[in-house]
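>>> Turn this into a structure:
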Amino acid sequence: MDKIEALLRQMRQTFLNEMGERCDRLEQKVIELERSPDDREVFEELYRGVHSLKGSGGTHGLHIITSICHQLENHLTEAAETCNFRSTCISKALAYFDLLRKVQHVAGEDEPDYAALEAELERLREPKEQRLIQVLMAEPSNIMRQVLNKALTDQPVQVAMVDDGIAAIELLMRQKFDIAVLARELVRLNGVAVVAAIRASKGRNANIPFILLTSNPETVPLNVTIDRVLPRDKHLMVEVLQTLTGMTGSQTDI
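Prediction:
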């Protein structure tokens, strides 16, 4: 029995190790659908891949993966029936794969706690009219990230947090956002460089609003389009919330 249990654990770990690559391949199919929404072959390859991942998750006792994939299958089916592979649908599909990657990390812990992931999955189930505003927050300070995240807790937003410029670019190239809030003083690549790169990329986030948080009085280069620059002072939290309200049209209570 010990040998069988060890073998099952090994098979489960192998599945988790390979899940990131499987998600990468399926994500590419989603991107292809955004470009060619009528390509039935691509859709069927995507759907089969998600269905296979769902079955594998159940086999290895990872029911959170089964739940995510089941919900994603429903989302893809609805989109196919309504011919609605536009940006909001694509963004939501990619959000499911981001959630699967989080499962990959949590499942490797000694005592996995999936409560936060289940709550995130429930939010993805919300109807379109209740869609959360997707915000990218790039901030190197752990304390400031916690403060910003807490300030937005009760707001109709879903925040993705990163701590450096390269990570911000990678996420902006992969996932659709409604708005991005970047610290100017980021690790590896500063906020101005991130905005310049994304604007030049002509990708899905090239035209979204960008807010720059800075303690640097140096002016932003004129060739980099930043929608608002906010100083790091005692009014920063209020300014961030008010700016998000103005740019997204949400009813934010300060």
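>>> going forward, measure contacts between C-alpha atoms and count neighbours the same way
Noted.
>>> Show me what the longest helix along the chain packs onto, helices and strands only.
Looking across the chain with DSSP state H, the single longest helix is helix 2-35. Helix 2-35 is packed against helix 40-59, helix 87-106, with contacts defined by 3 or more Cα pairs under 8 Å, 6 or more residues apart in numbering; DSSP states H and E.
>>> quick one: which of those is nearest Leu72?
helix 87-106 (6.6 Å; Cα to Cα).
>>> tell me which residues in the host helix or strand of Ile166 are buried?
Under the criterion of DSSP states H and E, Ile166 resides in helix 165-174. Within helix 165-174, the residues scored as buried using 16 or more other Cα atoms under 10 Å are 165-169, 171-174.
>>> next up, for comparison:
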Amino acid sequence: MADSPARPLPDVQAMLCQLRENYLAELDGKLGDLESDLLALDRIERFADVFERAYRKVHSLKGSAGSHGLPIISKICHQLEEHLNLFSNTPAKPPREMSDRCLAHIDLMRKARDQAQAGGEHFNDIEDELSTLRTLLLGERYSVLIVETSKVNIKLCTQIMKRYPVQVTVMDNGYQALEHLLQQKYHLLITGLEVKMLNGLALVAAVRMSARGNQDMQAILLSSSKQPPFKRNVDPNYIVPRDSKFAENLGSAIDSCVAALREKVEGLAR
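Just a heads-up that it's a prediction; the model follows:
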């Protein structure tokens, strides 16, 4: 008796791609339903029921996005869950900005869906907007990394920073700082030119060229000599020479960077 011909193995990758496409096609309807629930949170008489339903939908979207290879949507949902948790026991009508900021997360998910449907694999702009939105949710607070070997300059930077709500991390090794910047989000980098392992100019350029979310952060370079102004996309926003006006110019550069950060956050809030 002749053996029956073997059945061809299914193309697993093609099946997964089709499932992902189906998920993205159905996502708009799910986001529309979630958006309706979030808008209904303003009705205090139904707050508890609507809140629970909306939270379940966000949690479900987070899990299904991860299953379909869309971690950016899972990340947006996770941050939205954190924001919703702030109001889980709200006894009175929640503030208007609650629903506004929830809807901002919906907009980011739609943007991620559009990029994914267009074949995009990197979502750096969305990561950046998500980080900015997180700053808005938690209140004005900025993460600053100082990379410098001079204790005098570190002290001066931290003193100037006291006028702003910031969280400061200090390092003296450019290579270690680069590893840190590739893993954690920062709003402002202040680096000396002459630091260990990797000089400050190379550090800024490496971060600018990376695809890890800190490409557009504000950056200040401290130099012992006057540097020519840079205009490349990979260069720092400001260069502050260590001269007789060092403290004054450093303060002005930091003020300008914080003003740019505030403008960005306020623009996202509008």
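>>> Next, the TM-score between them, please.
Between these two chains, after superposing, the TM-score reads 0.51 (TM-score structural alignment, normalised by the length of structure 1); 142 aligned residues with a Cα RMSD of 2.4 Å.
>>> Throw the helices and strands packed on helix 2-35 of structure 1 into CSV and include distance to Thr245 of structure 1 and mean neighbour count, thanks.
Below are those laid out as CSV (distance: least, Cα to Cα, whole Å; neighbours: other Cα atoms under 10 Å):
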stretch, distance to Thr245 of structure 1, mean neighbour count
helix 40-59, 36, 17
helix 87-106, 20, 18
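>>> In TSV, list these along with distance to Glu81 of structure 1.
Below are the helices and strands packed on helix 2-35 of structure 1 laid out as TSV (distance: least, Cα to Cα, whole Å):
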stretch	distance to Glu81 of structure 1
helix 40-59	12
helix 87-106	12
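>>> that older thread, what residues of the longest helix of structure 1 count as buried?
12-13, 15-16, 19-20, 22-23, 26-27, 29-31, 33-34.
>>> Same question for stretch 262-270 of structure 2.
262, 265.
>>> Tell me which residues are up against that stretch.
By Cα atoms under 8 Å, 6 or more residues apart in numbering, the residues outside stretch 262-270 of structure 2 that reach it are 101, 129, 132-133, 135-136.
>>> how about a cut-off of 7 Å?
132-133, 136 (Cα atoms under 7 Å, 6 or more residues apart in numbering).
>>> Return the distance of it from the chain's centre.
The chain centroid and the centroid of stretch 262-270 of structure 2 are separated by 14 Å, computed with Cα atoms, centre = their mean, to the nearest Å.
>>> Likewise for stretch 64-75 of structure 2?
Distance of stretch 64-75 of structure 2 from its chain centroid, counting by Cα atoms, centre = their mean, is 16 Å.
>>> check which helix or strand covers the most centrally placed residue in structure 2.
The geometric centre of structure 2, computed from its C-alpha atoms, lies nearest to Ser131 (Cα atoms, centre = their mean), at 2.7 Å. Under the criterion of DSSP H and E, Ser131 of structure 2 resides in helix 124-138.
>>> and the contacts of stretch 262-270 of structure 2 as JSON lines, adding neighbour count?
What follows is these, written out as JSON lines (neighbours: other Cα atoms under 10 Å):
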{"residue": "Thr132", "neighbour count": "21"}
{"residue": "Leu133", "neighbour count": "21"}
{"residue": "Leu136", "neighbour count": "17"}
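>>> Can you tell me which of those is nearest Lys93 of structure 2?
The closest of these, once distances to Lys93 of structure 2 are taken by Cα to Cα, is Leu136, at 20.5 Å.
>>> Which residue, other than its chain neighbours, is closest to the closest one?
Once flanking residues are discounted, Leu136 of structure 2 sits nearest to Val265: 6.4 Å by Cα to Cα, 6 or more residues apart in numbering.
>>> In terms of helices and strands, where is that neighbour?
Per DSSP H and E, Val265 of structure 2 falls inside helix 246-269.
>>> Between helix 124-138 and that helix, find me the angle.
Orientation note: helix 246-269 of structure 2 sits at an angle of 90 degrees relative to helix 124-138 (axes from the mean of the first three to the mean of the last three Cα atoms, to 10 degrees).
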